[in-house]
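1. One predicted model, sequence on top.
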Amino acid sequence: MSVSLTMPIRKVAVLGAGVMGAQIAAHLSNAGIDTVLFDLPAATGNPNAISLKALDNLKKLKPAPLMSASRIDGIVPANYGSDLALLADCDLVIEAIAERLDWKADLYAKIAPHLAAHAILASNTSGLSIEALAANVPAALQSRFCGIHFFNPPRYMYLVELIATKGCQPDTLDALETFLTLRLGKGVVRAKDSPNFIANRIGVFSMLATIEHAKNFGIRFDVVDDLTGPRLGRPKSATFRTADVVGLDTFAHVVKTMTDTLQADPWHALFKSPEWLEQLIAAGALGQKTRQGIFKKVGKDVLMLDPSTGQYIAGGQKASDEVKALLKNTDFAAKVASLRASNLPEAQFLWACLRDVWHYIAVQLEHIADNARDVDFAIRWGFGWEQGPFEMWQAAGWQTIAAAINEDIAAGKTLSSTPLPAWVMARDGVHTPAGSLNAVTQELVGRSTLPVYERQLYPPTVLGEAEPNFGDTIYENDSVRMWMPPSNLTTAGVPVLSFKTKAHCVGANVLAGIQESIKIAEQYHPGLVIWHATAPFSVGADLMSMGPAFMSGDFAALERMVFEFQKTSQAIKYAKVPVVGAAQGYAFGGGCEFLMHCARVVAHVETYIGLVEVGVGLLPAGGGCKEFALRASRLARNGNILEVLKDYYLAMAMAKVGTSAEEGQQIGYLKESDVIVMNANELLFVAQAQVTAMAATGYRPPVRPKAFAVAGRSGAATIRAQLVNMLEGGFISKYDFHIGVQIAEIVCGGDVDAGTLVDEDWILKLERERFMGLLQKGKTQERIMHMIEFNKPLRN
């Protein structure tokens, strides 16, 4: 039977408790999906010992595959010997065992009798043909069998590739794509059944081409990484560091798949691991997981392999100043032209790397994907490039680059003499507002029309697509814009406020803009959403904007800004209409405080939230201390305010950051009523829906508390004693101790008796006074300048 799109996937089995299978199970549990993790029955003892060991290992992995420790409880360990009956309740079964066709075929035969009639069976493979696997699937399952390829680590990597078979029903793929997008928060591309699918096929080709050209042009590994990282719009790990992070054995395995299965590929001669790489693997130097690979750290020094000698030498060399100057050109077409025209080896190396990737994707597009957009998204989401390779080609001037590639093919400079496909010279690009090119049909393919994508009001786009319509401006200043999305993208006329500042930091104009936007929303609209199209939500106060007053000693001006910060937080909290924060990425300091004051927060799961002011020698003074003092008073049982307050206090004093939205909720930065979504592209849709729902049910702002009890000086003394222990144990510095005492005295209400009733203004006044006192300290000033200069905290 085919699978209805309305049939929910509520329970999933993962077959194979290896590192990848266990992490897929972890992410399913992160999403609240009941999950069963299978492996072989243990030879002795508990038959589930293998699965149990895998679950225990999940707690130790870094980065953490679980969004909170309790998520481990959502995974049931099982084995193929006694627990196959558990499969009957599963709507999706993901096979993730070792890449052996015979092993997989045996497993499919074993589980088939136990699967529900509607269940989807998907193989998480990267090296085997999905059609070859399908041939070994029992006939009754073939319409519900497909390939699924998660990228490692599954929690953090956005990309999932789906691979259909000839017998797979379209509804099966649609149901699975909907589930992956909505419930697991993934970006899905449909790949053809070709070796290594899309992302690894192109991404690993790019790495191999880079390695080859580094050898040919005599470019050191560290210089290669300096050239092929952020300077080229790619991750900091660039090329060789990426191989170390992935694991040199894993990288070599993917290369071997290309060697074995792509013998007809015109670039086949490139598909081999260099000798130096094989030697590292043989020596057990596998990269980051063994703390030694292409690079290794000795003390504070980073050493680099010299492939000519096999020995490690000093690393850290950068690209030449001349080539760095060429790469600073913001006109990408001019940048590429200057690299090609330059005689500098580093410039010629970069041109060769770009040229051969463009040459390769043009030839292979028809074999790996239904359209060029899926190729670009696969590389962006799977390898972290800012632009996909087709986008980069189009930005560089399609016909200019095509002519240059043809010229280099004729001159024998390219890695293959294969001519460009005829369609390349007949077009001006592959992405247009009407869609992206299918190289087989020569048609333009539009976006997926699956209903799940209606929730993505501003989905990721590729260069050449129609520009997103960010609606009409309602109000704007230099730092914020309040706007109304187009009528087809808004729910009941809910306006949006977006910051225009770098990293969405908060300065005077942001504060003024928020206050004015709230006034407008109160008068004309059902509510307001604070949302930015890109992460982060906000890194907090704009330290640079405070610079002039700070350097001139105009502390009165700085105190006025702190007062405005508090006034803004209170305006958010007590607005007559609901103000909803839609957060993703970092929400630090003042950004966190704004969210704490929102009527509701809609947070992407990967929202990293915290009051981190201690890192710059300060304390939360935008209402963060006040909110925690108020919450502790309200939640206290039998008047024991300190019992509730201590965890809140420690979070501020230790600048604790929630490493997921769920953890931020557990710490207390987010409320239990706040909403967590898996897909960041759905934030605005869900936030607007929250405003609409609150407005429809007669939203009433919270009542300003006339008085609430505080822990008083005795509470502060108890906290001080804890700080003394931390100081003596070496966990904090003397200045951290000093800041911690200030925070303790604020959240406990100052020099008053335990149980004294105060109001919000009382705590806010304490915040301002202690903040300003710290701001005039030399050590705080050192921390602020260090953060401005190095973008990292100083613990002096």
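-> Received the coordinates, thanks.

2. make it CA atoms for all contacts and neighbour counts henceforth
-> Noted.

3. now what about the helix or strand harbouring K779, what contacts it?
-> Applying DSSP states H and E as the criterion places K779 in helix 778-790. Contacts to helix 778-790, defined as Cα atoms under 8 Å, 6 or more residues apart in numbering, come from residues 543-544, 615-618, 735, 774-775, 792-796.

4. What are the buried residues along that helix?
-> Residues of helix 778-790 classed as buried by neighbour count (16 or more other Cα atoms under 10 Å): K779, T780, Q781, R783, I784, M785, H786, M787.

5. Tell me the buried residues in stretch 222-241?
-> Within stretch 222-241, the residues that count as buried by 16+ other Cα under 10 Å are 222-229, 232-235, 237-241.

6. what sits up against that stretch?
-> 207, 210, 214, 221, 245, 294-295, 304, 315-319, 327-328, 350, 383-387.

7. got the end-to-end distance for it?
-> End-to-end span of stretch 222-241 (Cα to Cα, to the nearest Å): 9 Å.

8. Which residue is the nearest non-sequential neighbour of G615?
-> P793 (5.1 Å; Cα to Cα, 6 or more residues apart in numbering).

9. The one you found and V614, how far apart?
-> 9 Å.

10. Neighbour count for the two, which is higher?
-> Neighbours were counted for P793 and for V614 using other Cα atoms under 10 Å; V614 has more, 25 against 18.

11. try this one next to it:
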Amino acid sequence: MTRFNVKKVAVLGAGVMGAQIAAQLVNLKVPVVLFDLPAKNDPPTLPAVRGSLPPEGAGAALGRPGGGAGPKNGIVLNAIANLKKLKPSPIGVAADAELIEAANYDDDLKKLKGCDLIIEAIAERMDWKSDLYHKIAASVGKSAILASNTSGLSITELSQALPEQLRHRFCGIHFFNPPRYMHLVELIATPTTDAEVLDQLEAFVTSGLGKGVVRAKDTPNFIANRIGIGNLLLTMKEVERYGLTYDVVDDLTGKRLGRASSGTFRTADVVGLDTLGHVIKTQQDKLSAETDPFYAAFGTPADLAKLIELGNLGQKTKAGYFKKVGRDVLRFDAKSGSYVPAGAKANAVYGRMLQRPAAERLKLLRDSTGAEGQFLWAILRNGFHYAAVHLQSIAHTARDVDQAMRWGFGMKQGPFELWQEAGWLEVAKMVQADIDAGKAVCTAPLPDWVFKGPVAEAGGVHTDKGSWSPSTGAFEPRRTLPVYQRQIFPELLLGEGGPRSAEAGKTVFEDKAIRVWTLDDDVLIASLKTKMHVISPQVAEGFTQALDSAERDFQGLVIWHDDEPFSVGADLESMLPGYVAGGADLVGSMEQELQDMMLRVRYAQVPVVAAIRGMALGGGCELSVHCARRVAHLESYMGLVEVGVGLVPGGGGLTYIARRAAENAQASTGKDLLPFLTEGFTAAAMAKVGTSAIESRQLGWLQWSDVIVPHKDELLHVAVSEAKAMHQAGWRAPVKRLFPVAGRDGKATILGQLVNLRDGGFISAHDFHIASLIAGVVTGGDVDPGTLVSEEYLMTLERRAFTGLLGHPKTQARIMGMLATGKPLRN
């Protein structure tokens, strides 16, 4: 396969999806041109014989047909400006939105010639998309890939609007909303799409954009929406049957069921009820009772239709199935057409049932007599039934379905995984018995392959050989594209064969807190085993042993875990009892051991690389900044958050802030140290967390030499490669040296600003006290400005501030509150 070098991407359509796809490209430093109609009062310029209404993002973006007066790229510029206002943010750093190049179809089609990938993302109208293809066809580069971002239109039918020479480079690409955060991207070929084109695009989307790719067949709504929306409609029918309220349903169908925490109806509100209605209509229009035996259940639910009619479209209109009024959450009551108090919870007995092993859980639910238990069994049964009946028509393998539901709908397990875990044939018999008894929503029997042949013999659809494909009648292995060689431990499905990190490689040593191991005898890997990967005294000892071993026998050390988070910090649960038992001296000793370990990491005689995924907070952030290099997944969250538990960073984080300020000042022409210190102090005192690796770089937790990795499963490969490259380049540990601090003058300046915040009511007295202690450490304490100090000196100040706060009643209340609720207490 030739390398697909994506130098620039064009996105056509500056609506919700188009603009956010462009934002994700910018996040990953891919140059992008965003197109839409010219903003002017003249009629749209798409061919008059074909056109009807302008594509998504045209008039609507400026609030009037045709876009109104203003700059010709006003529609796109308006969409780019709106990116900065959205929550959750589609863009890592708001200022990067300006990197998106604005263009319009009248003046700028020549820019398409320089684009290697063109993603069309206008509204879901076959005629609009076809019109646009006629307009741009002559401007598409000779080797460019053209892809339509559609949630369910026929890709083959769309391809008919293209000239013959373009059809082999055309396919479907379905991003899920929001594109930055949703892992799934579906790729859909037409009969004329070149196989290499799909392989090239899959490699770029996987490694370049960090997504999980599933190849879907060209059927209505593809895989994830076909199964997901089908399940949603079947769930809504069961809600009506059992008379349950939206809040109870969401309580049952969220995390308790291994699905997205927003449950069923809150998820619908987030997606947008108009969007949901459109996807439902696609299934209604494109399917029939002949093509889908479940078709009778696909009517638009009456309450959904009513909400859409009222304009209550969910989160975007601040009212949908739920509405928030002040601090109160209300739910829509279809009978009265008004909103009533929400907050009802499911019976606790069903919560306990859902905690049982899969086989026992399903049997308990099926045998239960209460409405909630019967409802849960019904929606799970319907899900198994629907997925089995449609597997052959919509997907190549059962793997595609389970991955699509994991990545596109936030399920912990796909339907086939859960079925297999609970006992394949036992569950199949229960489902078929309900079908035969008329309890299911559809009379179609389960396919023959469910009960006999290879699947029945293997006990499920996922095996060491691969996942079941009804089309080929065999278990099909995963694709072996070169890009997947970068995923040493890919995300596996239950029952699927493949490498698992816990058993992989050669263990050098292991205890309850840490495993130190190697894949290739060149680089050592340290993986924490503690809950949330907290850094306990035992972990610190393990790191020290790992460093000794790495310096003696290896080229480098990588800190990596196969799950999130990287680390949420020091083990507070053991620290408070330590204070009670041994007082400040014992805790001070524990803190010094932690600090010594951090310095050991910094000055190790081999490069130490932190592979960061998820949260790196408190001590986790401190550990990462003391490493020689950081390799961070894009969606990493870094910061010193100790203020939230009434403490100051005590593992060298404040020392790092002071040292980096001195280094940055030395590299500049400025004489004053304080401006270089301010941002780091503020980040620590306000517990600021970088909400992406990009923002963490802005805050100083990552350096410009560090690597941001789009795909979570490539972290280990890149981190090990970095360690080897640093070793081969002759890497040497930094030399210990003294550095200047801002001294008492800098501290006085900071304290003056803190007084204003306290007296203005922006921070509490205890916040002021903690921030004052932080200021004292990062400025070097009671010394003259410019005094040269060592890291050990500043770490001593850290320890004193930390142990002093640990005995403070308000700090103890914050710690206990965090341990009890997981949320910071502001006292």
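-> Perfect, thanks for sending it. All values derive from a computational prediction rather than experimental measurement.

12. Just the TM-score for the two chains, thanks.
-> Taking TM-score structural alignment, normalised by the length of structure 1 as the basis, the two superposed chains have a TM-score of 0.97; 786 aligned residues with a Cα RMSD of 1.2 Å.

13. Just the ones in helices from the buried residues of stretch 222-241 of structure 1, please.
-> Among the buried residues of stretch 222-241 of structure 1, DSSP state H puts D222, V223, V224, D225, D226, L227, F240, R241 in helices.

14. Give the equivalent position in structure 2 for E769 of structure 1.
-> The alignment partner of E769 of structure 1 in structure 2, by TM-score structural alignment, is R800.

15. cool, D472 of structure 1 as well?
-> Counting by TM-score structural alignment, D472 of structure 1 lines up with K506 in structure 2.

16. Please name the residues that touch its match.
-> Going by Cα under 8 Å, 6+ apart, the list of residues near K506 of structure 2 reads W517, T518, L519.

17. try A19 of structure 2
-> Contacts of A19 of structure 2 by Cα under 8 Å, 6+ apart are V11, G13, L34, A79, I80, L83.

18. Now which residue in structure 1 aligns to it?
-> Match for A19 of structure 2 (TM-score structural alignment): A22.

19. Give me the distance between its match and I130 of structure 1.
-> A22 of structure 1 sits 22 Å away from I130 of structure 1, going by Cα to Cα.

20. residue boundaries of the helices in the stretch 351-500 of structure 1?
-> 372-383, 389-410, 422-425 (DSSP state H, counting those that start in this stretch).

21. whereabouts in structure 2 does the longest one align?
-> Read it as helix 389-410 of structure 1. The aligned range for helix 389-410 of structure 1 is 415-436, by TM-score structural alignment.

22. Can you give me the end-to-end span of the matching stretch?
-> Using Cα to Cα, the end-to-end distance of stretch 415-436 of structure 2 comes to 21 Å.

23. Likewise for stretch 101-112 of structure 2?
-> With Cα to Cα applied, stretch 101-112 of structure 2 spans 12 Å between its terminal residues.

24. neighbouring contacts of that stretch?
-> By Cα under 8 Å, 6+ apart, stretch 101-112 of structure 2 touches 10, 32-38, 45, 72-73, 76-77, 118, 136, 139-141.

25. go with 10 Å
-> The contact list for stretch 101-112 of structure 2 (Cα atoms under 10 Å, 6 or more residues apart in numbering) reads 8-14, 22, 31-39, 44-46, 72-80, 118, 132, 135-141, 144.

26. per the alignment, P41 of structure 1 corresponds to what in structure 2?
-> With TM-score structural alignment as the criterion, P41 of structure 1 pairs with P38.

27. Might one say that that match is in contact with A61?
-> No: applying Cα atoms under 10 Å, one finds P38 of structure 2 not in contact with A61, separated by 11.5 Å.

28. Looking at these two, which is more packed in?
-> Using other Cα under 10 Å, the more surrounded residue of P38 of structure 2 and A61 is P38, with 27 against 22.

29. mind checking the SS state of the more buried one?
-> What DSSP: H, G, I helix; E, B strand; the rest coil gives for P38 of structure 2 is coil.

30. repeat for F676 of structure 2
-> Under three-state DSSP, F676 of structure 2 comes out as helix.

31. Need the counterpart of it in structure 1.
-> In structure 1, F676 of structure 2 lands on V644 (TM-score structural alignment).

32. Contacts only, for its match.
-> Neighbour list for V644 of structure 1: F628, A629, R631, A632, S633, R634, L635, A636, R637 [criterion: Cα under 10 Å, 6+ apart].

33. The second one: neighbour count?
-> What it means is A629 of structure 1. 27.

34. go on, the fourth one?
-> The criterion is other Cα under 10 Å. On that basis, A632 of structure 1 has 27 neighbouring residues.

35. ok, it to S673 of structure 1 distance?
-> Separation of A632 of structure 1 from S673 of structure 1 (Cα to Cα): 17 Å.

36. do the same with P701 of structure 1
-> Distance from P701 of structure 1 to S673 of structure 1, by Cα to Cα: 15 Å.

37. Give me the more crowded residue out of the two.
-> P701 (15 against 11).

38. rewinding a little: so can I have CSV of the contacts of K506 of structure 2 showing distance to F566 of structure 2 and neighbour count?
-> Formatted as CSV, the contacts of K506 of structure 2 follow (distance: Cα to Cα, whole Å; neighbours: other Cα atoms under 10 Å):
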residue, distance to F566 of structure 2, neighbour count
W517, 17, 24
T518, 19, 19
L519, 20, 15
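
39. Among those, which are located in strands?
-> Among those, the members found in strands (DSSP state E) are W517, T518.

40. mind putting the contacts of K506 of structure 2 in CSV, distance to D713 of structure 2 included?
-> CSV is the format used below for those (distance: Cα to Cα, whole Å):
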residue, distance to D713 of structure 2
W517, 18
T518, 17
L519, 16
